[in-house]
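Visitor: generate coordinates for the sequence data below:
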Amino acid sequence: MSQTATTDPQPEASSAPRRRPALSPSRASDFKQCPLLYRFRAVDRLPEVPTKAQVRGTLVHSVLEKLFALPTAERLPERAKELLAPSWTEMSADRPEWTALFDDDEQGEVENWLGSAAKLVDNYFELEDPRRLEPEACEQHIELELDSGVLLRGYVDRIDVAPTGEIRVVDYKTGAAPRQIGEAKAMFQMKFYAVVLWRLRGVVPRQLKLMYLTDGQALTYAPDEAELRRFERTLEAIWQAILRAGKTGDFRPNQSKLCGWCDHQARCPEFGGTPPDYPGWPEPDPGEESPLDRAD
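Guide: Take a look at the predicted model:
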């Protein structure tokens, strides 16, 4: 089994070899939800307008990553909130579409938005004391090729390793604790990470922890090896279904309650739209996740 674990890669030069198609937790979840949504995002790569809440989630993730880079004694709520404005300046410098979400004529809009991010940071400190933690990694890029040839790739918000070797996988969610559908989607993501880390390290993570920062709730789960073996087979089946659809372009829509949040209704046959002509299986990698995917 080919195994690699790397830090967040730098953008590839145009002359670099193309990356192999891979499966990420977000793209796998898209295909499960609606194959046509997967096509729009991974194959056609149609633009989507982010919401302020999504961008705020990305900002809070960036601040929490930087928080753990500080000396232990400085990991305090006020110090974390001081990181918000400079982090936003840094993040938005190359993304004018993010700054365009705010009305230049409305005084204090960005300040109010940063204030809402500060509340999420405060809620994080209600859940744990970062001065008592020394994560092994934050925003860790992980990659693994299964024996079946499926390449898995993703980013883990935080990996904690106890002195005795137990592994905890932590993911920050900047929304409220979800109902059944949302919880299943979040746990799918966490089991994806657990499979990769188990295969890379030979140790089943002791705990998967979701931290919901809007309402200050945490959800924990302890997977076992048999469950991860079954989940690995599920990922292999999803990838095979994606490859079959990719050969023909037959990515069928799946109408559900989640359609109300989709940017692509105008192109969806379920809503009277027509998808663009199928461009063929994408190169390079159709499994890549954006910062917005990882922020949630």
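Visitor: could you use CA atoms for every contact and neighbour count after this?
Guide: OK.
Visitor: got a list of contacts for the host helix or strand of Ile181?
Guide: Using DSSP states H and E, Ile181 maps to helix 180-201. Among residues not part of helix 180-201, those counted as contacts by Cα atoms under 8 Å, 6 or more residues apart in numbering are 3-5, 25-26, 29, 142-144, 152, 154, 156, 169, 171, 177, 203-205, 208, 210, 223, 228-229, 231-232.
Visitor: could you also give me the structure for this next sequence, so I can compare it with the first?
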Amino acid sequence: MEEAVEVAVEAAAEVRPPSRPGLSPSRANDFLQCPQLFRFRVIDRLPEPPSSAAARGTLVHAVLEHLFDLPAPERTLAAAHALLPEQWATLLERSPAIGELFADPTELAEWLTSAEALLATYFTLEDPTRIQPRERELLVSTELDEDGPQLRGIIDRVDVAPNGWVRVVDYKTGRSPRAGFESSALFQMRFYAYVIWRTRGVLPKRLQLEYLGDGVILTHEPTEAEMATVEARVRSIWGGIEDAARSGDWRPRTSKLCDWCSFKALCPAFGGTPPEIPAGAVERSIGVVPAA
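Guide: Coordinates of the predicted model:
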């Protein structure tokens, strides 16, 4: 699932306090990228301004989800484009601030045209008239341990072949990673495979990432041996999160990604001062009481 979509779903889920701390692949990657970023998003829950790229990703995901509501012969590019106005209205109703991203109707029209282009690319990768998804926007979760986090995520699409093989599909509206830089994206898909394997006893046959930004499909066939590796990696990440929660050391890790971070002005690596952590926020979010 696209980062912006997952953040929105997680935010909605927070209306109901979880029974235990949760960890999604996006938040795991946040911690690996920068513990301070993880703190701002998960502990402080600081709001982030909307972006046109993230909003476009949310819109395209919604169109592709609802495209499969149509009878198979009607799943055409024209039908996908026809879904855009309705899904845009729904998105705007849910998040009115997104409308402020566009200075005038011309700018909005250009943005919607860019969403149409991404949908056109999707149709070069797959023929939706030949696909009958078993599940869409599937929320999956499992408990790592009795006292560990709840692993959770939202899968864009699950297909099941007549022979029972399972394919997990995730849409990305950006460009595919360069050769040798696929590890973050594949971690997300292996994470999903692990949760399905744990909850359903079935290991997906194929993990498929569809990059609409440049028309590339990245596939991977997971193994049971990999699932043990995924579990060990998740345990290691969660252990690091718990250590940071106890010590209060959410040390920033600088990289060129800092230029895209919404919280740069608050980051101590750039002379900023993080806000005080709200009382009880660490225990509520991580299940750990900070050291005195």
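Visitor: just give the TM-score of the two.
Guide: For these two chains in superposition, a TM-score of 0.89 is obtained (TM-score structural alignment, normalised by the length of structure 2); 277 aligned residues with a Cα RMSD of 2.2 Å.
Visitor: mean shift of the helix holding Ile181 of structure 1 relative to structure 2?
Guide: Between helix 180-201 of structure 1 and its aligned partner residues in structure 2, the average distance after superposition works out to 1.7 Å, using mean Cα distance after the TM-score superposition for structure 1.
Visitor: other SSEs contacting the next helix-or-strand element following that helix?
Guide: Counting by DSSP H and E, the next helix or strand C-terminal to helix 180-201 of structure 1 is strand 207-212. Judged by 3 or more Cα pairs under 8 Å, 6 or more residues apart in numbering; DSSP states H and E, strand 207-212 of structure 1 is in contact with strand 167-173, helix 180-201, strand 217-221.
Visitor: rerun that using 7 Å as the cut-off
Guide: For strand 207-212 of structure 1, the helices and strands in contact under the criterion 3 or more Cα pairs under 7 Å, 6 or more residues apart in numbering; DSSP states H and E are strand 167-173, strand 217-221.
Visitor: what angle separates it from strand 167-173?
Guide: For strand 207-212 of structure 1 against strand 167-173, the angle by axes from the mean of the first three to the mean of the last three Cα atoms, to 10 degrees is 20 degrees.
Visitor: strand 207-212 of structure 1 vs structure 2, average offset?
Guide: Strand 207-212 of structure 1 sits 0.5 Å off on average (mean Cα distance after the TM-score superposition for structure 1).
Visitor: contacting residues around that strand?
Guide: Applying Cα atoms under 7 Å, 6 or more residues apart in numbering, the set of residues contacting strand 207-212 of structure 1 from outside is 167-177, 190, 217-222.
Visitor: just name the most buried of the helices and strands packed on strand 207-212 of structure 1.
Guide: For these, ranked by mean neighbour count under the definition mean count of other Cα atoms under 10 Å, the leader is strand 167-173 at a mean of 23.
Visitor: after superposition, how close is that strand to structure 2?
Guide: Once the two models are superposed, strand 167-173 of structure 1 sits on average 0.6 Å from its counterpart in structure 2 (mean Cα distance after the TM-score superposition for structure 1).
Visitor: who are the packing partners of that strand?
Guide: strand 151-161, strand 207-212.
Visitor: how far out from the middle of the chain is the shortest one?
Guide: Right, strand 207-212 of structure 1. Remark: strand 207-212 of structure 1 is offset 14 Å from the chain centroid, using Cα atoms, centre = their mean, to the nearest Å.
Visitor: of the contacts of helix 180-201 of structure 1, buried ones?
Guide: Among these, those classed as buried by neighbour count (16 or more other Cα atoms under 10 Å) are 25-26, 29, 142-144, 152, 154, 156, 169, 171, 177, 204-205, 208, 210, 223, 228, 231-232.
Visitor: what residues of the helix holding Ile181 of structure 1 count as buried?
Guide: 185-197, 199-200.
Visitor: all helices of the stretch 1-150 of structure 2, in order?
Guide: When assigned using DSSP state H, counting those that start in this stretch, the helices of the stretch 1-150 of structure 2 occupy the ranges 3-13, 25-33, 35-38, 52-67, 77-94, 105-125.
Visitor: quick check: Lys205 of structure 2 vs Val169 of structure 2, distance?
Guide: With distances taken as Cα to Cα, to the nearest Å, Lys205 of structure 2 is found 11 Å from Val169 of structure 2.
Visitor: equivalent analysis for Leu92 of structure 2, please.
Guide: The value you get for Leu92 of structure 2 to Val169 of structure 2, if Cα to Cα is used, is 26 Å.
Visitor: likewise for Glu231 of structure 2?
Guide: 21 Å.
Visitor: likewise for Glu6 of structure 2?
Guide: Distance check for Glu6 of structure 2 against Val169 of structure 2: by Cα to Cα, it reads 15 Å.
Visitor: what about the nearest residue to Tyr278 of structure 1 once chain neighbours are set aside, how many neighbours?
Guide: Spatially, and ignoring its direct neighbours in sequence, Tyr278 of structure 1 is nearest to Gly249 (6.1 Å; Cα to Cα, 6 or more residues apart in numbering). Here the count is done by other Cα atoms under 10 Å, and Gly249 of structure 1 has 18 residues near it.
Visitor: test my guess that Gly249 of structure 1 contacts Pro276.
Guide: No - taking contacts as Cα atoms under 7 Å, Gly249 of structure 1 lies outside contact range of Pro276: 11.1 Å.
Visitor: mind telling me what element the spatially closest residue to Trp281 of structure 1 that is not a sequence neighbour is part of?
Guide: Spatial nearest neighbour of Trp281 of structure 1, chain neighbours left out: Gly246 (5.6 Å); criterion: Cα to Cα, 6+ apart. Secondary structure from DSSP H and E places Gly246 of structure 1 in helix 225-248.
Visitor: so what touches that helix?
Guide: Outside of helix 225-248 of structure 1, the residues within contact range by Cα under 7 Å, 6+ apart are 28, 150, 195, 204, 251, 281.
Visitor: swap the cut-off to 10 Å and go again
Guide: Contacts with helix 225-248 of structure 1, where a contact means Cα atoms under 10 Å, 6 or more residues apart in numbering, come from 21-25, 28-29, 31-32, 35-36, 38-39, 43, 146, 148-152, 188, 191-192, 194-196, 198-199, 203-205, 249-252, 278, 280-282.
Visitor: show me what counts as buried in it.
Guide: Neighbour-count burial for helix 225-248 of structure 1 flags 228, 231-232, 235-236, 238-239, 242, 245-246 (criterion: 16+ other Cα under 10 Å).
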